[in-house]
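Asker: pasting the structure only:
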């Protein structure tokens, strides 16, 4: 899926440490973009809003706890 990221506003989690973390752009019309905060010019993962919502719900529900 090719997505125009020129208007993406990436935000880093408040819980992110000095070693970096991920940044998420939720301001795009139909997708959510995720990138490595240490390599902002690197690759970007793109998810539909529904996919991102399902992932966040799984995190909140402890689905990915080890």
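Answerer: Arrived safely, thanks for sending. Bear in mind the structure is a predicted one, so any value in this text is a computation, not a measurement.

Asker: going forward, measure contacts between C-alpha atoms and count neighbours the same way
Answerer: Noted.

Asker: for the helix or strand that residue 50 is a member of, packing partners?
Answerer: Secondary structure assigned from DSSP states H and E places residue 50 in helix 49-60. In terms of contacts (3 or more C-alpha pairs under 8 Å, 6 or more residues apart in numbering; DSSP states H and E), helix 49-60 is packed against strand 31-36.

Asker: Packing partners of the strand it packs on?
Answerer: strand 22-25, strand 44-48, helix 49-60.

Asker: Alongside the first one, take a look at this:
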């Protein structure tokens, strides 16, 4: 498991995770899958496969659940 440190960022208690050794998983199959996630120290990190140098978005377990449920409900669908 990757090491993590905790730092306060503008009132955000979100930890700064060490993602160097993270096992990134693609969201789907083939070239159309650009989103990758990794489970690190009890959090979920999400990044763009095409640009892994951009900082990942970090979700707590509750935030991840809310995000997934909202996506399933079509909240983020483009019209």
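Answerer: Arrived safely. Everything numeric in this text was worked out from a predicted model, so none of it was measured.

Asker: Mind checking the TM-score on these two?
Answerer: Here the TM-score for the pair of chains, by TM-score structural alignment, normalised by the length of structure 1, is 0.73; 64 aligned residues with a C-alpha RMSD of 2.0 Å.

Asker: ok so, going back, in the helix holding residue 50 of structure 1, what counts as buried?
Answerer: Applying a neighbour-count criterion of 16 or more other C-alpha atoms under 10 Å, the buried positions in helix 49-60 of structure 1 are 49, 52.

Asker: so it matches what in structure 2?
Answerer: The aligned range for helix 49-60 of structure 1 in structure 2 is 61-72, by TM-score structural alignment.

Asker: on that earlier part again, need the helices and strands packed on strand 31-36 of structure 1 in TSV (columns: distance to residue 3 of structure 1).
Answerer: Below are those laid out as TSV (distance: least, C-alpha to C-alpha, whole Å):
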stretch	distance to residue 3 of structure 1
strand 22-25	12
strand 44-48	8
helix 49-60	13
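
Asker: Compute the number of surrounding residues for residue 46 of structure 2.
Answerer: Look at residue 46 of structure 2: counted by other C-alpha atoms under 10 Å, it has 22 neighbours.

Asker: any idea how far the counterpart of it in structure 1 lies from residue 28 of structure 1?
Answerer: The equivalent of residue 46 of structure 2 in structure 1 is residue 34 (alignment by TM-score structural alignment). Relative to residue 28 of structure 1, residue 34 of structure 1 is positioned 12 Å away (criterion: C-alpha to C-alpha, to the nearest Å).
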